[in-house]
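>>> only geometry, no sequence info:
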């Protein structure tokens, strides 16, 4: 079976690695164009491209796949490359471009998507973040037969994963990436012998995992402490939750629920475990903090170089 692959970040790279290790022929990889990154803003290849190049797999990086879109030359070149590759199936994981109809129908077995949620819950761009933020008890991987809708296709394989109380998007991402790679290999092995059984998604329980908006990164201390604590974990490693102490922005990377009442944002107490901040309901102890240009630090180390005292107020500033 010849498997084309479309993906960009580390989540997708893990799946590509497992497909390669399983011995599938991979005639072509599609990934996003190189982007500026790092302090020098030098062009950097995606994790998927880096793996493909290291293993001699041909790579295409169209800016769009729409033949009638802004970059028709890119789309036509990608179409020619896919037709020449003649894949039996395409595996898609966090690619970042919309697949038009000609892509969905080009492989004889269509396109299979590795989606990091239990569909139909958390369709869309940020399913891992939103599951943690919402306080879901579990999530998982759905291998889905892609159609023209947004994550609306039939489910082929599903496996559940519990969300631990201390999970961040980073920790949950890594478990789901490994699971996604294993499940898509299993799906392709079943497809090869006609063993896949598509199941339509339920009409009930649909939710959308919208992209993280920049304004969401600002801590809103009027919210309940439990909501803010989940958001801190959901926004780790990106974009982080930000608050302001005077003119100094601080990123809050870890917190724990504690007792306390006061005006939201007010520092109620400070000890080596971290400052306790009043919320709209309850309070949070901030246990890991970062100043601009600095490193993430446990509260004990952070407080050695930064004066945070009871009565100070952490503020929310949204541009």
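Cool, the structure landed. Values in this document were obtained by computation on a predicted structure and should not be read as measured data.
>>> Please make it C-alpha for all contacts and neighbour counts, starting now.
Fine.
>>> Give me the buried positions along stretch 7-16.
7-16 (16 or more other Cα atoms under 10 Å).
>>> what's the answer for stretch 262-278, then?
Per 16+ other Cα under 10 Å, stretch 262-278 contains these buried residues: 262-270, 274-278.
>>> what's in contact with that stretch?
Applying Cα atoms under 8 Å, 6 or more residues apart in numbering, the contact partners of stretch 262-278 are 221-222, 225, 258, 260-261, 279-280, 283-288, 299-300, 303, 308-315.
>>> Selecting buried members of these in ChimeraX, what would you type?
Entered in ChimeraX, the line below selects the buried ones among the contacts of stretch 262-278, by 16+ other Cα under 10 Å:
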select :221,225,260,279,280,283,284,285,286,287,288,299,300,303,308,309,312,313,314,315
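>>> Tell me which of the contacts of stretch 262-278 fall in strands.
258, 283-288, 314-315 (DSSP state E).
>>> which of those residues lies closest to residue 174?
Distance to residue 174, by Cα to Cα, is smallest for residue 288 among the ones in strands among the contacts of stretch 262-278, at 21.3 Å.
>>> how about the nearest residue to the closest one, chain neighbours excluded?
In this structure, residue 288 finds its nearest non-sequential neighbour in residue 298, 4.5 Å apart by Cα to Cα, 6 or more residues apart in numbering.
>>> now the helices for the protein?
Listed in chain order, the helices of the chain (DSSP state H) span 10-21, 47-54, 72-85, 101-105, 127-133, 169-192, 225-234, 299-305.
>>> out of those helices, which comes closest to residue 143?
Of the helices of the chain, the one closest to residue 143 (Cα to Cα) turns out to be helix 169-192, at 6.6 Å.
>>> ok, structure two:
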């Protein structure tokens, strides 16, 4: 089959590498436009674009795909390019743009999405983060026929991945990226034999986009939830607490055994300070001060000079 691949971040790049390594004819790639990044805010190509260019695959980077939208010119150019590529199938992974009907209907065999959850649970933009935050025991990859809904298409194949007690979004993302690539490469040769299954109506939930405002720790929440959120928001947006005028990033913690007012420092342990939460307590084991790097909390305790009973917000 002649494939077009649509994707942007490293999760998608992992799948593109696997498709190219397996010898699938990728005739073109759609990816997001270059964005400013780094301290110098220089334009940087997406991970997918870098893989495509290294392999000599043509790349298109439309600002939008709606023929009647504000980027209609870009969309028309993308349409002409896709028609020229004449794909049998489009493989999509974390592309970042909604595919309108004309895109979904253009490949002769439609569009296949690599989604990082066990649908219908965690449809939407942030399935890995939300699965960790919710305390799910497992997640996985679903290969899905795309339709005009939000991750509502028929399922073609699934693979399960356990969520470990110490998983962050970064560590789980890496495993799911590999799993998605493996499942896609294994499924394409037998695509005609895969029976589409409609998603069940029960168990639907949405993984809403992660917002920077969610980084602020709410000490009135249970310690177990805060600990999961630390891992879910690693590497973005991180979690943060206020100590007076200082904002301190909190990357890791473990459940403690104390009780007190939410945000109250209860004790200083060898691996970090223990703070009371709405239910239970949390020992903060990895911190980052402004201008510094992530470090074991124990290494920062002397400079912080914490006092028992002080309150963080």
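All right, it came through fine. Note that the structure is a prediction, hence the values are computed from the model and not measured.
>>> picking that back up, compile the buried residues of stretch 7-16 of structure 1 into CSV and extend it with columns for distance to residue 160 of structure 1.
Shown next, in CSV, are the buried residues of stretch 7-16 of structure 1 (distance: Cα to Cα, whole Å):
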residue, distance to residue 160 of structure 1
7, 22
8, 24
9, 22
10, 21
11, 17
12, 19
13, 21
14, 18
15, 17
16, 21
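>>> Now render the ones in strands among the contacts of stretch 262-278 of structure 1 as TSV, adding distance to residue 165 of structure 1.
Formatted as TSV, those follow (distance: Cα to Cα, whole Å):
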residue	distance to residue 165 of structure 1
258	15
283	17
284	15
285	16
286	16
287	16
288	17
314	25
315	27
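>>> still on that earlier bit, ok, which of the helices of structure 1 comes nearest residue 141 of structure 1?
helix 169-192 (6.0 Å).
>>> now the closest one: how far from the chain's centre is it?
14 Å (Cα atoms, centre = their mean, to the nearest Å).
>>> Check which helices and strands it sits against.
helix 10-21, strand 111-115, helix 127-133, strand 138-145, strand 155-162 (3 or more Cα pairs under 8 Å, 6 or more residues apart in numbering; DSSP states H and E).
>>> average gap between the longest one and structure 2?
To tie it back to what came earlier, the one meant is helix 10-21 of structure 1. Its matched residues in structure 2 lie on average 0.3 Å from helix 10-21 of structure 1 after superposition (mean Cα distance after the TM-score superposition for structure 1).
>>> and for that helix, what are the contacting residues?
5, 7, 26, 47-48, 51, 92-95, 173-174, 177-178, 180-182, 184-185.
>>> how about 6 Å then?
The set of residues external to helix 10-21 of structure 1 that reach it, using Cα atoms under 6 Å, 6 or more residues apart in numbering, is 47-48, 93, 177, 181.
>>> Helix 47-54 and that helix, what's the angle between them?
Here helix 10-21 of structure 1 points in a direction 30 degrees away from that of helix 47-54 (axes from the mean of the first three to the mean of the last three Cα atoms, to 10 degrees).
>>> Which part of structure 1 matches stretch 230-237 of structure 2?
Using TM-score structural alignment, stretch 230-237 of structure 2 lines up with residues 232-239 of structure 1.
>>> Could you point out which of the contacts of helix 10-21 of structure 1 is nearest to residue 292 of structure 1?
For those, the closest approach to residue 292 of structure 1 (Cα to Cα) belongs to residue 47, at 26.9 Å.
>>> could you list every residue that touches the closest one?
Here residue 47 of structure 1 is in contact with 9-10, 13 (criterion: Cα under 6 Å, 6+ apart).
>>> Nearest to residue 123 of structure 1 among those?
For these, the closest approach to residue 123 of structure 1 (Cα to Cα) belongs to residue 9, at 18.2 Å.
>>> ok, that closest one to residue 199 of structure 1 distance?
28 Å (Cα to Cα, to the nearest Å).
>>> same check, this time on residue 137 of structure 1
23 Å.
>>> Show me what residue 279 of structure 2 aligns to in structure 1.
Using TM-score structural alignment, residue 279 of structure 2 pairs with residue 281 in structure 1.
>>> Revised request: answer the last question for residue 303 of structure 2.
In structure 1, residue 303 of structure 2 lands on residue 305 (TM-score structural alignment).
>>> What separation is there between that match and residue 69 of structure 1?
Counting by Cα to Cα, the gap from residue 305 of structure 1 to residue 69 of structure 1 is 53 Å.
>>> that older thread, narrow the buried residues of stretch 262-278 of structure 1 to those in strands?
Members of the buried residues of stretch 262-278 of structure 1 lying in strands (criterion: DSSP E): 267-270, 274-278.
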